[in-house]
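A.B. asks: got a predicted structure here, sequence first:
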Amino acid sequence: MNKGPGLFSDIGKKAKDLLTKDYGTDKKFSISTYSDAGVAFTSAAVKKGGFSTGDVAALYKYNNAVLDFKVDTESNISVTATFTDIVPSTKTIASLKLPDYNSGKVEVQYFHHHATFTTAIGLNQTPAIDLSTTIGTPTIVFGAEAGYDTASGKFTKYTAGISVEKPDSYASIILADKGDTIRVSHVHYLDELKRSATGGEITRRFSTNDNTFTFGGSFAVDNLTVVKAKLNNHGTLGALLQHELMPKSVLTISSEFDTKALEKTPRLGLSLALRP
């Protein structure tokens, strides 16, 4: 793929990953194995509250094609096929979730040095259509997206955004929810490898006059251990410890506290991912 401005979904992603990625209050265990034929198998179990769920997934790569197949404990089947460069500088993604036969969708992504374009359409009689585009460079990106429901003949969403990236920082502004929400985020890197960073996100919803501020950071203790923390203006404090037990095998311990109600029991999460 050509190196260009990236997809619209990438705008604001760095701050979102810093403040939300790997945080959780569930108990999760997954193990992955790989065959000589290029097939990856993953089995995962999740305990959320008093309920337990699980799934088994298989990933097969061949040349420019990737087939992802997943089955969960409720007999839901998810199939995703990704094809790269069927047409130069494009990626095509076809997905289907069974038993919902109307969930089929095809997405085509086009990449250029100074622009990207994505279109996704549902495979049913009254499909939903999503369009997004970006222009710019890897340093500064302008983008917009829109969703249209052919059944109602109405737009379901329209969003605009801009991001600016420098060697030691990243910032973005997104106007979402048909102009009702503005989201401003910033990330500052503390080292050249970008393993430690601080950042924050401010969200304002105009219709309800509601503001949310979230600030946090990620700090590399050593080559194998990362500590993260975040706090929002509603008093929710999150903390996370992630340690690489062996190459590609990671243990994550996370917790969430309500600083305005310390009598409540903190919520704890545990995740163990084993990969050979």
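C.D. replies: Right, received. Where do you want to start?
A.B. asks: all contacts plus neighbour counts: C-alpha atoms, from now on.
C.D. replies: OK.
A.B. asks: contacting residues around Asp210?
C.D. replies: Under the criterion of C-alpha atoms under 8 Å, 6 or more residues apart in numbering, the contact list for Asp210 reads Arg204.
A.B. asks: check it against this one:
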Amino acid sequence: MSLPQPVPPSWKDLGKSSNDLLGKDYPFHGTSLEVKTKTPSNVAFKVGGNRDSKSGAIAGDIEAKYTDKKNGLVFTETWTTSNALKSQLELENYLAKGLKLDIATSLTPDKGQKSALLNVIYKQSGVHTRGAFDVFKGPTFTTDTVFGRDGFLFGAETAYNVTEGKITRYAAAIGYNAPEYAVTVHGLNNLKTFTASYYHRVSADVEAGAKAVYDTKATTSGVALEVGTKAYLDSAAFVKAKINNSGVLALGYTQALRPGVKASFGLALDTQRLNEINPTGPTHKVGANIVFES
């Protein structure tokens, strides 16, 4: 008798280990600050601000999140400096075990922009599926499913425009997840863009990964390749480094200064143009992120 299969990752989380390794903790696009607090009544507040180093634009938002774990309820309200009001209601295991309802809305009154996305997520042993209905865009119905067995993963996604009565997007993926490594191959954009990602936990203190992208419709031929690594210096600090085949080297350093205070610093260098030393220009970039949490 075979053992029950674990719930596989969702479609958007296929290749997540590699994407996180290569994409997170590199705050070289600007300077940002986050302050997180939580009340005894299970309401969490988050205030964030970011200054883009290229444009100099400053953006921010304030978020309030109420969580009722007993009833599987999460309600989030966000207000941004661009005057966008966002709301999200999540109900998990409320109607049935493994079933999650997610309603997300957004409204920008001065621009007349609005959106509403209804999500239904179902996950059980060996399967993780989702259906999303975009009320104002199309309207469009999107569905994706991931099947998993013995570490092997198979997934597919499709989007259907209700008004036009046709499929507007489809994609597929295959992968394998093991405790120490993961491999994922995607066929995206109607199977016109192909990506392959690899993640390896070399040891308890070192991680490595790579990602290759081939776009059949790109104006430049060849494969875009990026490789990176992460190393823990101790329990409170780690460094990251990555480089792509365009010669851009990125470095990141994250340090927990004290409980509830974390600082991250990022640097991006175009190794083919090292003679240009202006770090705030288009060639080289620096940035920082500070998080306060209580």
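C.D. replies: Looks like it arrived, so ask away. Just so it is clear, the model here is predicted, and its values are computed rather than measured.
A.B. asks: OK, contacts around the residue mapped onto Thr33 of structure 1 from structure 2?
C.D. replies: For Thr33 of structure 1, the aligned residue in structure 2 is Thr37 (criterion: TM-score structural alignment). Listed by C-alpha under 8 Å, 6+ apart, the contact partners of Thr37 of structure 2 are Ala44, Phe45, Lys46, Glu293, Ser294.
A.B. asks: pull out the buried members of the residues you listed.
C.D. replies: Ala44, Phe45, Lys46 (16 or more other C-alpha atoms under 10 Å).
A.B. asks: let's see which of those end up in strands.
C.D. replies: Ala44, Phe45, Lys46 (DSSP state E).
A.B. asks: list the residues that contact the residue lying closest to the first one once chain neighbours are set aside.
C.D. replies: Closest residue in space to Ala44 of structure 2, ignoring its immediate chain neighbours: Lys38 at 4.2 Å, by C-alpha to C-alpha, 6 or more residues apart in numbering. Contact partners of Lys38 of structure 2, counting by C-alpha under 8 Å, 6+ apart, are Ala44, Phe45, Ser294.
A.B. asks: switch the residues you listed over to JSON lines; also include distance to Ala172 of structure 2.
C.D. replies: Below are the contacts of Lys38 of structure 2 laid out as JSON lines (distance: C-alpha to C-alpha, whole Å):
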{"residue": "Ala44", "distance to Ala172 of structure 2": "37"}
{"residue": "Phe45", "distance to Ala172 of structure 2": "37"}
{"residue": "Ser294", "distance to Ala172 of structure 2": "41"}
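A.B. asks: how about the alignment partner in structure 1 of Ala263 of structure 2, secondary structure?
C.D. replies: When structure 1 is aligned by TM-score structural alignment, the residue opposite Ala263 of structure 2 is Leu251. Taking DSSP: H, G, I helix; E, B strand; the rest coil as the rule, one finds Leu251 of structure 1 in the strand state.
A.B. asks: do Ser207 of structure 1 as well
C.D. replies: Using three-state DSSP, the structure places Ser207 of structure 1 in coil.
A.B. asks: what's around it, how many residues?
C.D. replies: The number of residues packed around Ser207 of structure 1, counting by other C-alpha atoms under 10 Å, is 9.
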